[in-house]
Every structure is written in C-alpha cells, then in structure tokens.
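Participant: Below is the sequence, then the predicted model.
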Amino acid sequence: MKTMWQKKIKFLFTNRRWGDFACNFTAVILGIMLTFMGNAWIKERNTQRDVQNTLQLVKSELQTNRNTILYGKQRIEAEIHASQFLLKNKDHLSSVSKDSLNYYSNLPFQTSFITFTTNALELMKNSLLFPQIKDKKLGLSIIQAYASIKVADILYTNYQNLKKEKNEQLDKNPKIAQLFTQKLSYDLLWNYLLTTNEGYNLLVQIPNIVTPEAFDSLLDEIDATIQSIEEYK
C-alpha cells in the first residue's frame, strides 16, 4: 500500500512537468528566504531605533552632568578667588570695596555638594542595547565620559569635605564660635579670624585642595562623546 506522500510525488511527476515543480519549489524557498531576511531587517531596524532613542537619553544626561561639573568648577573658582581676595587685603579690609567684601566673605564658610546621574546609562545597559551600538568607538567613548563624571564627582566631593573639615576646626574654637554669634561687620570678623590659625589656614588651604583646571579635560571628554552621539547613524 502506497503512502500519501508517495501518491503526491507520483501526482507531481505524472500530471505536471518537472520544470513547473522546480519553479514552484524555488519560489517557495525564495519566499521563505525573503520573509526571513525581511523579519531580520525589521528587527534590526527596530533595535537601532531603540538604540537611537536611548542614546538621546544618554546625551541629555551627559549634558546635564556636564552643566553640573561646570557649576562645580565655577564654584571652586569663586571660593579660591574669595580666599585670595581676603588674604591679599587682610591688612586693609576696612578700605576695600564693601560690595566685594560682602560677596566674598561668606564663600569660604559655605559647603555645597552636587549630584550626578547615571540613569540613562543604566537603562541602556539593562535593556541590553549597549552591545547593539554599531560604532564600538562610541560605546567606549560613552564609558569614558561616565568615568570622567565619576572623577569629577570625587574631585569636587573631596574638595568640599576638606573645606568642611577646616570649617569644623573653626567651630571647635570657643572664641571663634562665640564670634559668629555676634553681628560683626565682615571686615571686623575677618580681621579677627585672620589672627587665628584656624581662620588663616582655612583661606590658605582652599586654593591648594584642587585646581579648577582639573575639570577641563573631563569636560572635553564629555563634549567629544556628545558630539559622537549626534553624529551616530
């Protein structure tokens, strides 16, 4: 007894030409291949679309972090300038510009920490899109940019912590602590503080903790990465 498959083969050879069968078979194979290739193309296109969208989030986050680093750099510059101004004019504070004295006098006492974010980078990693970046140099550049952000965070945090320690030494001196409770003019306040080791050391140390220029190469690294993201296709 012949099987159903054998009957179909016999039917093809007895009722159709071999050429027709070959053409039909080829058409089926081509159809399967085109479908597979089409699905692969659509999948790749969708993946790259997701990569592009996530890269835009990374770009936005890098820009935000860049602005934060720039703020930190400018903050340090202002505090260094304040310390240098007070030291330079320590012998004649009563005769300097009142506006300048009012602006600079509080900066050495202030502590201001900053926060950086890595949410977009984590999203790209967790969604497994990071390996799908076609330009491997861009992937490396992104990693380096976030490493630069980490370095900036460490530099700025260490600076503020060391300055905070110097201010705590001021507070531990009972005479200085009592002085802060009085409503003295800034020239009188600093005239006294500069006669103390704690006050003088605070102003001397601030310019020597970190140089603002240390942030420049970090900003350049981030700028280069942002540009590479903009050029990615």
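Facilitator: Thanks, I have it. Numbers count the residues shown, from 1 in each chain.
Participant: hey, let's count contacts and neighbours off CA atoms from now on
Facilitator: Will do.
Participant: for the nearest residue to residue 107 once chain neighbours are set aside, what are its contacts?
Facilitator: Closest residue to residue 107 apart from its sequence neighbours, by C-alpha to C-alpha, 6 or more residues apart in numbering: residue 79 at 5.6 Å. The neighbours of residue 79, taking C-alpha atoms under 8 Å, 6 or more residues apart in numbering as the test, are 104, 107, 108, 206.
Participant: Please identify the helix or strand for residue 79.
Facilitator: Using DSSP states H and E, residue 79 maps to helix 18-88.
Participant: now residue 128, what's its secondary structure?
Facilitator: Per DSSP: H, G, I helix; E, B strand; the rest coil, the secondary structure class of residue 128 is coil.
Participant: how close does it sit to residue 162?
Facilitator: Distance, residue 128 to residue 162, by C-alpha to C-alpha, to the nearest Å: 40 Å.
Participant: which one of the two has more residues nearby?
Facilitator: Shown here are residue 128 and residue 162; by other C-alpha atoms under 10 Å, residue 162 has more neighbours (16 against 11).
Participant: ok, and the more buried one, which helix or strand is that part of?
Facilitator: For residue 162, the host element (DSSP H and E) is helix 136-172.
Participant: Residue 127: how many residues sit nearby?
Facilitator: Burial of residue 127 is recorded as 12 neighbouring residues (other C-alpha under 10 Å).
Participant: Likewise for the one 5 residues further on?
Facilitator: A count of neighbours around residue 132, defined by other C-alpha under 10 Å, yields 15.
Participant: That one reaches residue 48, doesn't it?
Facilitator: Yes. Using C-alpha atoms under 8 Å, residue 132 is in contact with residue 48, at 7.4 Å.
Participant: How far away from the center of its chain is stretch 8-15?
Facilitator: Counting by C-alpha atoms, centre = their mean, to the nearest Å, stretch 8-15 is centred 70 Å from the centre of its parent chain.
Participant: Stretch 122-140 too?
Facilitator: From the chain centre to the centre of stretch 122-140 is a distance of 16 Å (C-alpha atoms, centre = their mean).
Participant: and that stretch, how far apart are its ends?
Facilitator: Taking C-alpha to C-alpha, stretch 122-140 runs 15 Å from one end to the other.
Participant: which residues are in contact with it?
Facilitator: Stretch 122-140 is touched from outside by 47, 48, 50, 51, 54, 225, 228, 229, 232, with contacts defined as C-alpha under 8 Å, 6+ apart.
Participant: this is the other structure I want to compare:
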Amino acid sequence: MKNELKQIMLQSTFKRRMGDFICNFTAVVLGIILTFAGSDWIEARKTDNEVKKALFLVKNEMLINREYIKDMMVDEVFQQRGALYLLQYKDSLSKASPDSLEKYCNFDLAPQGFLYTNDAMEMFKTSSLMPAIKDKELTTQIIKTYKDMNAAFVTFDDFTDTKIEYIRRLTEQAEALDFFDKNGSYSPAELWNILFRFPGGVQALRIIADMHNHPEQIYGRYLKQIDETVAAIDEIYK
C-alpha cells in the first residue's frame, strides 16, 4: 500500500515537473519565434523605408529630366517653325514680317545645356534595394522610363548636331564670310538674302524643318511615360 502511494506521488510529481518543463520550453520557443519575427518585421520596415527614400530621389531625378525634355521639345518646335517661316518667304523676304524675321532668323550654333542625369538611379541599382520594391511591375516601369528619357536626349542631340553642321557649312561659304567681314551689323532679311543664294541655305532649313515630324508628339510620349511612372511611385509609396 505504501509503495503504491509512493508510486502515485512520484508519478504526480513527475507529471507536474514535466508540465512545468513543457510550459517553460514552450514559452522559450515562443519567445525566440517572436524575437525573430519582430526582428524580421523591424528589418523589413527599415528596408521599406530605405526603398522609399531611394525612390524619392529617383522620382525627383525623373522630374528634373522631365523639365529638360519639355524645354527640348519647346526649343525644337520653335526652330522648326522658324525654318518653315523662312522657307515660306525664301523668294520674297521683303514681304516677311520684320518682327517674325527677327524672332526666327537666328539658329544658335552653341550646344544646348540639356544634360541627362541618372545618378540617383545608378545609386539605387548598386545599393541592392531595387529587388525590395513591392511591385515588380513598378521596377520594370522605372527601368523603361530611364531608357526612354535617355532616348529623348539622344533625339534632341541628333537634331542639334545636324542643325549645327548644316548651318556651319552654310555660314562658312566664302561669300557669306565676306558679307560678315564687311558688315558689322545687318538685318535678318539682309542675312538670309545672302544665305539663300547658296543651295545649302534651303537645304539647311529643310533639314531643320523636316528632321523630326511632329516633335510635340515625339517628346510628348516621353513626358507621358515620366508622368505615369511618377504617379505609380506615389501610389505605391505614399
């Protein structure tokens, strides 16, 4: 009888100790899990904030490029209109408006100061944060937008380089140089009366007028792409 009671007491003590051990073990395991879960959440939160900051810089860089692309569009449209206006009156410059000739006659031979920038994007790519963007379609969209922005600058550079080359050839004609040497000042009509004497005069203006058909549409597509990508970044990372 005593042995049976002793056995029961020992079993009861063992069960209590076992129960305490299981409870303590469970508490320890849950604590470890919660610690790792909390650590993962904190790390994910930190990464998300870093991505948000990086995308803020990328977005601002896109907007800077957007302003340049808009200015390039305005500049090319203006020069195209000027070339078309001069061609319209190439045989009768005396009938052209003096104000319009003054406005359109000068084609700047200095390269424009439009510089494509992608520093923020390059830093973002090398920081290993890009894979952490929530929406993978946004990643693709950003990459495409930078590719299109670069294409916009290449488009304008091609236009500018071609224009400069043709106008330089024209103004370096012997008769044109002689005119510049003898005349310290001259009206736009006098200048183009000289330049239209050469086949290159009409050719240069046609190149400027026809190189890009509807530049508003060409550059407008690039501007639209930037606007859509900026809106997508704002939507996902408010």
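Facilitator: In hand now; what should we look at? In this text, all values refer to a predicted model and were calculated from it rather than measured experimentally.
Participant: Need the TM-score between these chains.
Facilitator: The TM-score (TM-score structural alignment, normalised by the length of structure 1) is 0.89; 221 aligned residues with a C-alpha RMSD of 1.8 Å.
Participant: Keep only the contacts of residue 79 of structure 1 that are still in contact in structure 2, please.
Facilitator: Mapping the contacts of residue 79 of structure 1 onto structure 2 (both residues aligned by TM-score structural alignment, their matches' C-alpha atoms under 8 Å) leaves 104, 107, 206 still in contact.
Participant: Out of those, who's the most crowded?
Facilitator: residue 206 leads these on contacts (other C-alpha under 10 Å) with 23 neighbours.
Participant: thinking it is in contact with residue 78, fair?
Facilitator: No. Using C-alpha under 8 Å, residue 206 of structure 1 and residue 78 do not qualify as a contacting pair, with a distance of 10.7 Å.
Participant: secondary structure element for the residue lying closest to residue 160 of structure 2 once chain neighbours are set aside?
Facilitator: Using C-alpha to C-alpha, 6+ apart and skipping the chain neighbours, the partner closest in space to residue 160 of structure 2 is residue 111 (7.0 Å). Under DSSP H and E, no helix or strand contains residue 111 of structure 2.
Participant: and residue 111 of structure 2, how many residues sit next to it?
Facilitator: Other residues lying near residue 111 of structure 2 total 10 when counted by other C-alpha under 10 Å.
Participant: Check the one 5 residues further on too.
Facilitator: By the criterion of other C-alpha under 10 Å, residue 116 of structure 2 has 20 neighbours.
Participant: what kind of secondary structure is it in?
Facilitator: Here residue 116 of structure 2 is recorded as coil under three-state DSSP.
Participant: isn't it right up against residue 154?
Facilitator: No. Here residue 116 of structure 2 does not reach residue 154: they are 9.3 Å apart, not a contact under C-alpha under 8 Å.
Participant: Spit out the residues that contact the two alike.
Facilitator: Between them, residue 116 of structure 2 and residue 154 share no contacting residue under C-alpha under 8 Å, 6+ apart.
Participant: Helix or strand for residue 191 of structure 1, just tell me which one.
Facilitator: Going by DSSP H and E, residue 191 of structure 1 is in helix 186-193.
Participant: what does that helix correspond to over in structure 2?
Facilitator: Counting by TM-score structural alignment, helix 186-193 of structure 1 falls onto residues 188-195 of structure 2.
Participant: Measure the mean distance from the matching stretch to structure 1 post-superposition.
Facilitator: Following the fit onto structure 1, the mean deviation recorded for stretch 188-195 of structure 2 is 1.1 Å by mean C-alpha distance after the TM-score superposition for structure 1.
Participant: Which residues does that stretch contact?
Facilitator: For stretch 188-195 of structure 2, using C-alpha under 8 Å, 6+ apart, the contacting residues are 93, 94, 98, 101, 102, 105, 170, 171, 175, 176, 179, 201.
Participant: Report the buried members of the residues you listed.
Facilitator: For the contacts of stretch 188-195 of structure 2, a burial check counting by 16 or more other C-alpha atoms under 10 Å picks out 93, 101, 105, 170, 171, 176, 179, 201.
Participant: mind listing which of those are in helices?
Facilitator: Among those, the members found in helices (DSSP state H) are 101, 170, 171, 176, 179, 201.
Participant: Of all residues in structure 2, which one is nearest the centre?
Facilitator: By C-alpha atoms, centre = their mean, structure 2 has its centre lying nearest to residue 62, at 3.9 Å.
Participant: got the contact list for it?
Facilitator: Residue 62 of structure 2 touches 146, 226, 230, counting by C-alpha under 8 Å, 6+ apart.
Participant: In JSON lines, list those along with distance to residue 212 of structure 2 and neighbour count.
Facilitator: JSON lines is the format used below for these (distance: C-alpha to C-alpha, whole Å; neighbours: other C-alpha atoms under 10 Å):
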{"residue": "146", "distance to residue 212 of structure 2": "22", "neighbour count": "22"}
{"residue": "226", "distance to residue 212 of structure 2": "21", "neighbour count": "24"}
{"residue": "230", "distance to residue 212 of structure 2": "27", "neighbour count": "21"}
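Participant: now those as TSV including distance to residue 41 of structure 2?
Facilitator: Converted to TSV, the contacts of residue 62 of structure 2 look like this (distance: C-alpha to C-alpha, whole Å):
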residue	distance to residue 41 of structure 2
146	32
226	33
230	28
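Participant: ok, those vs residue 36 of structure 2, which is closest?
Facilitator: Minimum distance to residue 36 of structure 2 across the contacts of residue 62 of structure 2 is 35.4 Å, recorded for residue 230 (C-alpha to C-alpha).
Participant: ok, the closest one to residue 152 of structure 2 distance?
Facilitator: Look at residue 230 of structure 2 and residue 152 of structure 2: by C-alpha to C-alpha, they are 17 Å apart.
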